[in-house]
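Participant: Below are the sequence and a predicted model; questions follow.
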Amino acid sequence: MRRPGSDRPDRPATGPTPAAVKAPWAAAEDEVPTHVVLAFDDNRLATQLFGHYGRNLALIERKLGVKADSRGNHVTLEGGREGCEQARAVLEHLYEALRKGRDIAQGDVDGAIREVTSQGSLFDFDPAAQRQSFDEIQLRRRPVRARTPAQDAYIRALKRHTLVFGVGPAGTGKTWLAVAYAVHLLERRMVDRIILSRPAVEAGERLGFLPGDMKEKVDPYLRPIYDALNDLMDRAFVERALQSGEIEIAPLAFMRGRTLSNAAVILDEAQNATSMQMKMFLTRLGENSHMIVTGDPSQTDLPGAQVSGLAEAVGLLGGVEGIGVCTFKAEDVVRHELVGRIVAAYEQASAPRNLRIEG
C-alpha cells in the first residue's frame, strides 16, 4: 500500500499500510464532514477488498453511515469523522488479511465492522502490530476469528472452561465455533477424538425405525455439524476420521453408561434434550475431556409441557466453577442480516405473551 499525499507523482511511499489523508478544511469535531483517501499497492487485492460490484464497500457505507467511492486501487471515504475512521480501520484490517492469503466474504466484512464499532469512538487499529481484540481459533486450514463480541466471549470461554453452554438463536455461530474448537483440540492432539451428539426428537429417539446403519440413521439430524466439519477440515480427512473413530457419531439416546475421556464432546440442539437426558449426558464427562452444549431454548420440540434440559441445566449450573455460559441475542446473528431481523421480530412478539404468563 502507498500513502497518497500531494498531487506530486514522485512523492515516496512512507509505509506498507494505507493512510488517511484528510482535506485541509476538515476540523477535529465529529460533526464536521471528513474526507479520507486510501490507496492500496496491489490492484488485484484491492479489487477483492472492494468486493464484486463494490458490494463490500456498499456494506461499509450502510453500516457506518459513510460514502465510499472506489477508483482503481483508491477509495475515497466521506462522512463524519468517526464513521470515516472506523471505515478506514475496517478496510485496513481486511486488506491485511488478504495480504496474508486469506479470502474474505461479506461475513468477514460484517465481522470487521462489528469489531471496530465495539471498540468505541475512533478505534485506532494498527495492522502492523497485528492487534486483535476479538479472539480466534487456530486451525490448519485457516484461523477462525470471532465476528461479534458474543462470539469473542464464547471462544474465550471455550479456552478457559471444561464445560461450556452456548445458548441463543439460530445463525449466531454457536455450533460452528464449537466444532471449530473441537477440531483445534484434535489437530493439536489435546484430545484423541471428537464425539458429536444430538437429540433425535423428530423420530421419538426410536432410531431403529430408520433404515441403514447407525451413521445413516442419525445423519439427517447431524447435517449442520457435518457441514461445519467439511468447512473446517479437508473432506477426505473427515471421511477417514469417521472410519477410524476419531470422529464419532453418538446419538443422545445411546450415550447412557459411557465415560467420555480424552474427547471433545458436542451436544447440538440441546433444547430438545429432556431434563433426565441432559443430566445423563453431562455426567458422561471423563478425564481430559471438553464438553460443549449448544441450543436455542425458544425452539424446543419437546412434546407437551416437558421442561427443556438445556434451560434447566443453564439455570442450575451457571455459577459452578469450571462451567461457562455464553448467551447470544438477535444482534449476534452472523448468517444473514435478515435472519437477525426475523429473530428480533419473533422475540418482540413473544415478549408480551411471556409477561402475561408471568402475571
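Facilitator: Ah, there it is. Everything numeric here is computed off the predicted structure, so don't read it as measured data. Numbers count the residues shown, from 1 in each chain.
Participant: hey, let's count contacts and neighbours off CA atoms from now on
Facilitator: Will do.
Participant: In a strand, residue 229, correct?
Facilitator: No: with the criterion set as DSSP: H, G, I helix; E, B strand; the rest coil, the secondary structure at residue 229 is helix rather than a strand.
Participant: Tell me how far it lies from residue 253.
Facilitator: Taking Cα to Cα, to the nearest Å as the measure, residue 229 falls 23 Å from residue 253.
Participant: Could you check how far residue 249 is from residue 91?
Facilitator: The spacing between residue 249 and residue 91, counted by Cα to Cα, is 41 Å.
Participant: These two: which has the busier surroundings?
Facilitator: When neighbours are counted by other Cα atoms under 10 Å, residue 91 comes out ahead of the other of residue 249 and residue 91, with 24 against 18.
Participant: Can you name the helix or strand that the more buried one falls in?
Facilitator: The secondary structure element spanning residue 91 is helix 81-99 (assigned by DSSP states H and E).
Participant: The most centrally placed residue in the chain: what's it in contact with?
Facilitator: The C-alpha lying nearest the average C-alpha coordinate of the chain belongs to residue 173 (Cα atoms, centre = their mean; 4.4 Å). The neighbourhood of residue 173, defined by Cα atoms under 8 Å, 6 or more residues apart in numbering, consists of 151, 333-335.
Participant: This structure: helices as residue ranges?
Facilitator: All helices of the chain, identified by DSSP state H, fall at 43-50, 55-64, 81-99, 106-118, 149-160, 174-187, 214-232, 235-244, 275-282, 309-317, 337-358.
Participant: The ones you listed into CSV, with extra columns for distance to residue 142?
Facilitator: Supplementary listing: the helices of the chain in CSV, determined by distance: least, Cα to Cα, whole Å:
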stretch, distance to residue 142
helix 43-50, 18
helix 55-64, 21
helix 81-99, 11
helix 106-118, 13
helix 149-160, 16
helix 174-187, 10
helix 214-232, 8
helix 235-244, 14
helix 275-282, 31
helix 309-317, 31
helix 337-358, 24
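Participant: try this one side by side with the last:
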Amino acid sequence: MTVPAVLPPDSAEESVQFETADLMVRAFGPQDALLRILGGVFPAVGLSVRDQRLDLSGPAPDVAAVRRVVEDLRSIARRDAAVTPEVMEQVVNLVRGGRVGAGALHLDSILSGRGRTIRAKTLHQQDYVEAIDRSTVVFGLGPAGTGKTYLAMAKAVQALQAKEVTRIILTRPAVEAGERLGFLPGGLNEKIDPYLRPLYDALHDMIEPESIPRLMESGVIEVAPLAYMRGRTLNDAFVILDEAQNTTGEQMKMFLTRLGFGARMVITGDTSQVDLPRGVTSGLAEAVDVLEGVDGIEMVRFDSSDVVRHALVSAIVDAYDHQAAADARTTTKGRRGRGH
C-alpha cells in the first residue's frame, strides 16, 4: 500500500523495519487497515510498504512522530497484544503529548488465567493501573464500560496472588436497602445478592469458579453490602467500593475510615449516574471535592474514549453528556432571566 504525499523543503525520509511479515500484519491489521487510519491522522506523511519495511517521507516533525507511533505499534504486536484502532489512538495521543519511545503505552498483562489476559487498553486505564500500584487510596471516576471496577478487581487478585494482601473485600451500597428491599422475596442474602451480582461476575472471570466458595468460606474473599463495613478495621486487605456515587457523605466517610494497616482501597463510580433520593448529596462527589490533592490519594478520570464495551456505548455516553450540558446552560439562562 502506498499513500503519496507532496514533500515540502524541510522533508525527511525514514524507514521502520519489521522482523517478519506476520509481525507487520499484527501491527497494521488486515489489508493495512490501521496504516490507512494513521495516514489520515498524518496526511502530510507518505507511507509506503516494501516487503517487511515501512518507508516514511514528509515534513521532518511529522515523519518523526509517525516513526515513533509505528515503533510503539510494532512493540505492542511483538508482545502478542491486540493492536486495535483504540490502541493506535492512544499511542498517537502519547506521542503527541510527549510520552514517547518504543512501548510508551506498555500493555503488560495484569492478570492471566481462565484462558484470557487482562491488561489496560487505553491511556486512562494505564494511568489507573499505575495509580493503584503507587497509592493507598485511588478513585476511578467515569462512565460505565470504562473498566474501572474490572481492572480494580484484576489488581486485587494480582495483589492476593503476590501475597501483598491477605484478603479481598468487595462492596457496594444497596441503594434501596430501606423499605423497598423488604418487598423482594427471600431472606437478607437473597435480597442483597442482585446488588452484588456484578462483582461476582467479574470475580468468576479471574478465579477458577470451583475455588471461589472455598475462598469465601475462609474469608480470603468477601463480597458484602457497604453497611457490613461499619465498625470494622480492614487490615492487610485490598478493598474495592463499587458504585460509590450511590453512597451518602456519611457512608463514604465511614468506608474511608475503615482503612487499616497494609490495606489498599479503590473507589469507583460515576457522579453523573446518582440513584440517591432527590436532595441527597453523593458521597463520591463530596469526597472528590474534599480529598483532591491529599497525599496518598489519587483521582483518575475516565471518559467516553475509554469505553471498552460495544462502540455504541461511547456514542450513548457522549449524547447524554451533551444533553446534560445543554440542560445546564438552559437552567443557567433561566436563572439569569429571573434575576433581571
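Facilitator: Great, that's in hand. Note that the structure is predicted; figures quoted are calculated from it, not measured.
Participant: Quick TM-score on the pair, please.
Facilitator: Once the chains are overlaid, their TM-score stands at 0.76 when taken by TM-score structural alignment, normalised by the length of the second structure; 322 aligned residues with a Cα RMSD of 3.9 Å.
Participant: ok, the alignment partner in the second structure of the residue nearest to the centre of the first structure to residue 136 of the second structure distance?
Facilitator: By TM-score structural alignment, residue 173 of the first structure lines up with residue 147 in the second structure. Residue 147 of the second structure sits at a distance of 19 Å from residue 136 of the second structure (criterion: Cα to Cα).
Participant: With residue 271 of the second structure instead?
Facilitator: When distance is defined by Cα to Cα, residue 271 of the second structure is 22 Å away from residue 136 of the second structure.
Participant: so what's the counterpart of residue 258 of the second structure in the first structure up against?
Facilitator: The criterion is TM-score structural alignment: under it, residue 258 of the second structure has residue 284 as its aligned partner in the first structure. Residues near residue 284 of the first structure by Cα under 8 Å, 6+ apart: 255-260.
Participant: can you rerun that using 10 Å?
Facilitator: For residue 284 of the first structure, the set of contacting residues under the criterion of Cα atoms under 10 Å, 6 or more residues apart in numbering consists of 255-261, 265, 291.
Participant: again, but for residue 240 of the first structure
Facilitator: 246-247.
Participant: counterpart of it in the second structure?
Facilitator: Structural correspondence for residue 240 of the first structure with respect to the second structure (TM-score structural alignment): residue 214.
Participant: One more: residue 271 of the first structure?
Facilitator: Counting by TM-score structural alignment, residue 271 of the first structure corresponds to residue 245 in the second structure.
Participant: What is the burial count for its match?
Facilitator: Neighbours of residue 245 of the second structure using other Cα under 10 Å come to 29.
Participant: same thing with residue 32 of the first structure?
Facilitator: Residues near residue 32 of the first structure, counting by other Cα under 10 Å: 13.
Participant: What of residue 174 of the second structure?
Facilitator: Number of residues near residue 174 of the second structure (other Cα under 10 Å) recorded here: 21.
Participant: How about residue 234 of the second structure?
Facilitator: Around residue 234 of the second structure there are 21 other residues, counting by other Cα under 10 Å.
Participant: aligned partner of it in the first structure?
Facilitator: In the first structure, the position corresponding to residue 234 of the second structure is occupied by residue 260, as judged by TM-score structural alignment.
Participant: got a list of what the residue lying closest to that match once chain neighbours are set aside touches?
Facilitator: Here the nearest residue to residue 260 of the first structure in space, its sequence neighbours aside, is residue 286; by Cα to Cα, 6 or more residues apart in numbering that works out to 4.8 Å. Neighbouring residues of residue 286 of the first structure by Cα under 10 Å, 6+ apart: 258-263.
Participant: State the distance from residue 286 of the first structure to residue 292 of the first structure.
Facilitator: Distance, residue 286 of the first structure to residue 292 of the first structure, using Cα to Cα: 13 Å.
Participant: can you check residue 96 of the first structure too?
Facilitator: From residue 96 of the first structure over to residue 292 of the first structure (counting by Cα to Cα), the distance is 32 Å.
Participant: What lines up with residue 151 of the first structure in the second structure?
Facilitator: Looking across to the second structure (by TM-score structural alignment), residue 151 of the first structure lines up with residue 125.
Participant: and what of residue 350 of the first structure?
Facilitator: Matched to the second structure by TM-score structural alignment, residue 350 of the first structure sits across from residue 324.
Participant: go on, residue 326 of the first structure?
Facilitator: Taking TM-score structural alignment, residue 326 of the first structure has residue 300 as its aligned residue in the second structure.
Participant: ok, residue 23 of the second structure touching residue 70?
Facilitator: No: the pair residue 23 of the second structure / residue 70 is not scored as a contact, 11.9 Å apart, by Cα atoms under 10 Å.
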